[in-house]
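Trainee: this is a predicted model, with the sequence first.
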Amino acid sequence: MSTGSNKPVVVIEDSVISNNVKELKSMAEVITMSPYAGVDKWIIAVKDAVAVIDRKMRLSKEVLDAAPALKLIARTGIGVDETRIDLNEVRRRNIVVTYNPGINSDSVAELTVMLALSIYRKLFILNRYVREAKWAEGQSNLGNQIKGKAWGFIGFGNAGTHVANIVKSFGCSINAYDPYLNKQAIVERGGNPLELDALLRQCDIISIHVPLMDSTKHLIGERELNLMKKDAILINVSRGGIVDDTALYRALKGGKLRGAGLDTLEDEPIHVTNPLLTMDNVIITPHIGGSTHEAVIAGAELAVNEVVRLLKGEKPLSPYKL
């Protein structure tokens, strides 16, 4: 809520780290909010806001309804979907949404490769053995190398191609399914184009790099998991909901997959009773694939700049096509 100044009000998450906030504060009354403060407090905060800089908070219809003056939502990252914003309400009110495609692709790519290597080399199991003084057990629990493995990409945009450029150096073959790219475009990006079912059947490592939308909800379910090789691994660094987590647990429990690396889940934060937490061959990180210091700062500075442009009457640089 405004403190009564005549400046326009901008709400910014407290997790947004930017070197150009000073310029924004010279132009606007800036209200800092925790993304975990709760809907009731956000409703109060956005009452007079013309812009919101959003990183983690989900801007629901309830929150948006409380912000009649809102003109811009500046996302610090690449994600613009229903897990972040009520898109129907945004469209109805013609609220501009900006985002930063590719800003965290390096960070996401590094985590993707790390998860695959950690599963193949049983990194977390071996670390536990050492901490439990089970040195001999650790030495006898051998992993595998990824050299020569077939890597399959579901989605071959910025993040996918960044991963591909890394794992080529490990000697992995690059295979890709992307419904928005034709075969020639995939080839030009260094991939072997395959249909989804063929990709699942043929590849040793499957990593997901597509947004969550109606067409990708449970894209990987029981049928798709049954198509995968018995010793394959699945990496999801995209969005929860693309993988049917219940079906994934059943596949892992039944020994149908080697393992899984998950940075995103259907229900976040994960509940302590989630059965995936009981699996030694599952590594779960708290949705931080794109959240390195470098990526967070770069994305925040671009988001702040979009708000500054709004206040100056300038057009946005990177509007999301709603």
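Mentor: Good, I have the coordinates.
Trainee: contacts, neighbours, all on C-alpha from now
Mentor: OK.
Trainee: for stretch 228-246, buried residues please.
Mentor: Residues of stretch 228-246 classed as buried by neighbour count (16 or more other CA atoms under 10 Å): 228-230, 232-245.
Trainee: for the stretch 51-200 of the chain, what spans make up the helices?
Mentor: Ranges of helices in the stretch 51-200 of the chain, per DSSP state H, counting those that start in this stretch, are 61-65, 87-93, 105-120, 123-131, 135-140, 158-167, 183-188, 196-202.
Trainee: second structure for comparison follows:
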Amino acid sequence: MKLKGIGLTGKALGILGLGAIGKEVARRAVAFKMDVIAHDPYVSREKAERIGVRLVDKDTLFREADFVSIHVKVEPKTLALVGKRELELMKPTAFFINTARGAIVDQKALYRVLKERRIAGAALDVFENEPLKPSDPLLDLDNVVLTPHIAGACYDNYEKASSIVTRGIEDYLKGVRPQHVVNPDVLDKKEDTPSAKTL
């Protein structure tokens, strides 16, 4: 009998980006008794330690982790944040996971390390160009799991998103600042807040 799974207990999870999503991933990994390390220049050591995470520099994260999971947002300074140098620091038994954004990773460099078996494998939900073309060489590899940017697609999430949007509209119409505003500067303008009467 050939076992294909890998146990998580005692393994090191390296989280690149310890924001809201990264913290939730860390909490779950700690519950599996993983050694959780992270790199995030915006998070204090104390905050990380409170959730059972040890902060390290980026190179240490890639060298020590058995699993590297990406959780940073795309902005100019994070474009190709993970490239050939970082990927080649990884253990040959390590796995790379990206459910954040494709532009954060140099996809050609990732393809090379996977093809050359310099790392054990990868799980990717996002790509530099989406959707992934049928001719993309990643599709020919047997050590990668690919999904079409649907990692968060489940009924619960859709229902929650609908409720959040509905509540935001209701709050706005009541003149209350919505909880999840992406561009708050527009609310700070001196224009009158619309009310239900203006609709």
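Mentor: Yep, that arrived. For clarity, every value in this text was computed on a predicted model and none was experimentally measured.
Trainee: rewinding a little: narrow the buried residues of stretch 228-246 of the first structure to those in strands?
Mentor: Residues of these located in strands (DSSP state E): Ile233, Leu234, Ile235, Asn236.
Trainee: closest to Val167 of the first structure out of the residues you listed?
Mentor: Val167 of the first structure lies nearest to Ile235 out of these, by CA to CA, at 13.9 Å.
Trainee: so the closest one touches Thr112, yeah?
Mentor: Yes. Using CA atoms under 8 Å, Ile235 of the first structure makes contact with Thr112 at a distance of 6.9 Å.
Trainee: ok, Ala20 of the second structure - contacts?
Mentor: Counting by CA atoms under 8 Å, 6 or more residues apart in numbering, Ala20 of the second structure makes contact with nothing.
Trainee: give me the aligned partner of it over in the first structure.
Mentor: Taking TM-score structural alignment for the superposition, Ala20 of the second structure sits opposite Asn158 in the first structure.
Trainee: same check, this time on Arg45 of the second structure
Mentor: Arg45 of the second structure maps onto Lys183 in the first structure, with residues paired by TM-score structural alignment.
Trainee: excluding sequence neighbours, find me the nearest residue to its match.
Mentor: In space, and not counting its chain neighbours, Lys183 of the first structure is closest to Pro193: 5.6 Å by CA to CA, 6 or more residues apart in numbering.
Trainee: counterpart of the one you found over in the second structure?
Mentor: Residue pairing (TM-score structural alignment): Pro193 of the first structure is matched to Leu55 of the second structure.
Trainee: list the contacts of that match.
Mentor: For Leu55 of the second structure, the contact set (CA under 8 Å, 6+ apart) comprises Ile37, Ala38, His39, Asp40, Arg45, Ala48, Glu49.
Trainee: what's the spacing between it and Asp185 of the second structure?
Mentor: Leu55 of the second structure sits 33 Å away from Asp185 of the second structure, going by CA to CA, to the nearest Å.
Trainee: do Lys4 of the second structure as well
Mentor: According to CA to CA, Lys4 of the second structure and Asp185 of the second structure sit 51 Å apart.
Trainee: then Val30 of the second structure?
Mentor: In terms of CA to CA, Val30 of the second structure sits 37 Å off from Asp185 of the second structure.
Trainee: any shared contact partners between Ile235 and Thr112 of the first structure?
Mentor: Taking CA under 8 Å, 6+ apart as the contact rule, Ile235 of the first structure and Thr112 both touch Ser207.
Trainee: residue contacts, Leu227 of the first structure?
Mentor: Asp197, Leu200, Arg201.
Trainee: how about 6 Å then?
Mentor: Listed by CA atoms under 6 Å, 6 or more residues apart in numbering, the contact set of Leu227 of the first structure reads Leu200, Arg201.
Trainee: show me where the second structure has strands.
Mentor: Using DSSP E, the strands of the second structure run over residues 12-16, 35-39, 53-55, 67-70, 95-98, 121-124, 144-146.
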